[in-house]
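Undergrad: sequence first, then the predicted structure, then my questions.
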Amino acid sequence: MDITHLRARTPGCTETAFFDNAGAALRTEHVTNTVIDHLTLENRLGGYAAAEQEDDRVEAVYTSVARLLNARPEEIALVDSATRAWDMAFYSIAFRPGDRILTSRSEYPSNGLGYLQAKQRFGVSVEPIPDDKHGQVDLDALAEMLDQGGVRLVAVNHVPTYNGLVQPAAEIGALARRAGALYLLDACQSAGQLPLDVREIGCHLLSAAGRKYLRGPRGTGFLYVDREVVTTLEPPVLDLRAATWTGPDSYLIRPDARRFESWERGVADLLGLGAAVDEALELGIGPIRERIDTLAEQLRAGLSALDGVRVHDRGQVRSGLVTFTKDGRDTQHLVDGLRAAGVITLLSRPSAAKFDTHPEKPTEVVRASVHYYNTDAEIGRLLDGVAQL
């Protein structure tokens, strides 16, 4: 992997030492130009004619995303965010009173709100799965909960937002499949940094973002829906993209994952997403994962060696998200001070995860998420900044 070349294709690398890749990663010039080129085409031809002219390229995005996930193109829906993808999947499930939803304790707040709304609306039970000693889903506890019966859905995040771990997604999938439960994996922070093989993972549904580790435009996301279950899931909203109006009192919903799409969408951003996915596939998710892991462990070791700094990451397998605090220093002060020094991180709030009752969970942490285009020198800048603040 030629890091010098990759950084030269990423204009943002000349501006800052960028460590907010789990939020919205820096785009390459090619991705940005792909978006701009289509906007220029729309300016010349109008939105509809421009979309028709690029129809084959839009179709190719489905193929690229399917390759990323080892899925089929007809199992992919392209939407405007990971939130939209997750919502369309979750709210398509016909919950009944007494159904059980099992989820991770480190669940994203938006997803947690969806579970609680389903609890009030349908009378389902929402049950956080205990953590094991590493902080990830306790597989033995999950197996026991599934054996009790009545589980309609197992829904977990692949990479939590605030503690660096990677959930054992494939092992969770095997247990959920054995119990006959639907399995929804939120891969918004793992797509682009971890290999995602939906056949190996065993999920029925997977949602992801374009703006994070895939380095695509904001306002893009995608949903994978296993073709074995797609016709059992009715989208919470329909339009003429998702269904056909067949008569005064009848309609027919599409038989593939595009039943979860909307007619109106930003074609320029979708093409940008396709360009970003193609770049990731060209580099190879394996090499990307290896470099991210190396950089993340280097950063963890460097932070741990600093006086008063505590790294809060957990898990047997860890991601590119590195979280830490410094004794006697306000977290926002650290984030602001690093930004003033040209180092971009993020303040993350573990306190927002209300299912997580881990006694040592901090209220706030600094989150530094590395990507393959980060360098040893940039890690040194971050460490120097933390030491001096």
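TA: Received it, and whenever you're ready, just let me know what you need.
Undergrad: can we go C-alpha only for contacts and neighbour counts from here?
TA: OK.
Undergrad: surely residue 262 touches residue 241?
TA: Yes: counting by Cα atoms under 8 Å, residue 262 does reach residue 241; the two are 5.5 Å apart.
Undergrad: who has more neighbours out of these two?
TA: Neighbour tally, residue 262 and residue 241, criterion other Cα atoms under 10 Å: the higher count belongs to residue 262, 18 against 15.
Undergrad: show me what contacts the more buried one?
TA: Residues counted as contacts of residue 262 (Cα atoms under 8 Å, 6 or more residues apart in numbering) are 79, 238, 239, 240, 241, 242.
Undergrad: give me every residue that touches the closest residue to residue 364 other than its chain neighbours.
TA: In space, and not counting its chain neighbours, residue 364 is closest to residue 349: 4.4 Å by Cα to Cα, 6 or more residues apart in numbering. Contacts for residue 349 (Cα under 8 Å, 6+ apart) come out as 162, 363, 364, 365.
Undergrad: only whichever of the residues you listed are buried, select them in ChimeraX.
TA: The ChimeraX selection below is limited to those of those classed as buried (16 or more other Cα atoms under 10 Å):
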select :162,364,365
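Undergrad: let's see which of the contacts of residue 349 end up in strands.
TA: With DSSP state E as the criterion, strands contain residue 365 from among the contacts of residue 349.
Undergrad: which of the contacts of residue 349 sit farthest apart?
TA: 162 and 363 (10.4 Å; Cα to Cα).
Undergrad: and for the two, which residues touch both?
TA: With Cα under 8 Å, 6+ apart as the test, residue 162 and residue 363 both reach 349, 350.
Undergrad: and the comparison structure, right after this:
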Amino acid sequence: MEAGARAAVAVEAARRSASALLNATPEEIAFTGSGSAGWGMAFAALGRWHPGDRILVGRQEWGGNLATMYRIAGASGARVDVIPCEEDGSVSVRALEELIDSRVRLIALTWAPANGGLINPAEAIGQVARRHGIPYFIDAGQALGQMNVDVRALNCDVLKGAARKFLRGPRGTALLYVKQAALSRFEPPYVDVLSAPLDGMTAVLRDDARRFETSEMPVALLCGLSNALNEALDIGIARIESRVRALAQSIRGKLAEIPGVVVRDIGSVHSALVSFTVEGIPASTVKTELGSRGINVGAIGVTYTPFDMRARDLTEIVRASVSYLNIPDEVDALVEAVTELTKNRSFH
């Protein structure tokens, strides 16, 4: 019992820190095992879908979210429609306005997509969603921890993000924000004694975001998450954002000067993700070769952001994710290694 009481204190400390990071209240924060799990639970809690119902998504929507939406759409007759982009590749707010009608039940946006440095206009899209009274979900998986995430300014009903990325928290932890004023829209299809405690023989849903939690929580992981949240708050998101964006922009500029290398980031405002391709060398090979030199990058395929990759005729890109722990010397090491790869292709 004593250990349980201490665990509860630790979990609630993490919840308060999470709410401070997002400009939310502790009652609007739930902890889940992954970002996709949290997003899926919130989506399932929207209720039954019907033929003709519409979901509007950005072109860069995360593949895991799309899998959930298409599974429901296939079973119900609902539709998933892609919002067109502006010329710079970002989701078009004007096009969104034109797509909205009485059948739209959800607007879903991946704010900072997994396949590059684009930052979508999440606040402007939130204003459209609020004006029309449509639920608005934001996938902030790549935004959380590297840029300011203010749920009040975003006007979103749901926002999720895994802690293991830029926030540098433990794998197996994620934040799920559910707006208090919108909570009545969401009825989770499965519950337990925490999320819907019994009142007599009636299960009564909690009146906070913990209706999406279960009674068993990974306390050790959440203690690690609490530390990660507090570190981000102590350093300051503005400082983190300024540093990682400057380093990322330096990488873009230097990579663009290498013959045979194409920087693939679209949009007008960029995050700490840098995407590129090397002519004649698969992204997976670039990843392996850089890894052998102690440089960690990702090889991102179509399944991560299928609509966007296909629209740009891309099958694979290399992605560098810049941390505030990185230093300029590491930027130079990456650029030098990529330059070497373009000159020596004997391994391919």
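TA: The structure has been received and is ready for your questions. Just so you know, these numbers come straight off a predicted model, no measurement behind them.
Undergrad: quick revisit: the residue nearest to residue 364 of the first structure -> the second structure?
TA: By TM-score structural alignment, residue 349 of the first structure lines up with residue 301 in the second structure.
Undergrad: so how far is residue 323 of the second structure from its match?
TA: Residue 301 of the second structure sits 22 Å away from residue 323 of the second structure, taking Cα to Cα, to the nearest Å as the criterion.
Undergrad: swap in residue 57 of the second structure?
TA: Taking Cα to Cα, one finds residue 57 of the second structure at 28 Å from residue 323 of the second structure.
Undergrad: likewise residue 300 of the second structure?
TA: Relative to residue 323 of the second structure, and taking Cα to Cα, residue 300 of the second structure is found at 18 Å.
Undergrad: name the residues of the helix or strand hosting residue 225 of the second structure that come out as buried.
TA: Here residue 225 of the second structure, judged by DSSP states H and E, is contained in helix 219-235. Buried positions in helix 219-235 of the second structure, judged by neighbour count with 16+ other Cα under 10 Å: 221, 222, 223, 224, 225, 226, 227, 228, 229, 230, 232, 233.
Undergrad: closest to residue 181 of the second structure out of the residues you listed?
TA: residue 229 (24.9 Å).
Undergrad: map residue 191 of the second structure onto the first structure.
TA: Per TM-score structural alignment, residue 191 of the second structure is aligned with residue 238.
Undergrad: sec struct for that match, please.
TA: coil (DSSP: H, G, I helix; E, B strand; the rest coil).
Undergrad: what is the burial count for residue 8 of the first structure?
TA: 14.
Undergrad: now do the contacts for the aligned partner of residue 316 of the second structure in the first structure.
TA: Using TM-score structural alignment, the partner of residue 316 of the second structure in the first structure is residue 364. Applying Cα under 8 Å, 6+ apart to residue 364 of the first structure gives the contacts 325, 331, 347, 348, 349, 350, 351.
Undergrad: so the third one is in contact with residue 365, correct?
TA: Translated: residue 347 of the first structure. Yes: shown here, residue 347 of the first structure and residue 365 form a contact pair, counting by Cα under 8 Å, at 5.9 Å.
Undergrad: identify the contacts common to the two.
TA: Common neighbours of residue 347 of the first structure and residue 365 (criterion: Cα under 8 Å, 6+ apart): residue 331.
Undergrad: what does residue 260 of the first structure correspond to in the second structure?
TA: So, by TM-score structural alignment, residue 260 of the first structure is matched to residue 212.
Undergrad: check contacts around that match.
TA: 30, 32, 38, 41, 42, 188, 191, 195 are the contacts of residue 212 of the second structure under Cα under 8 Å, 6+ apart.
Undergrad: go with 10 Å
TA: 29-32, 38, 41-42, 45, 176, 178, 186-192, 194-196, 205-206 (Cα atoms under 10 Å, 6 or more residues apart in numbering).
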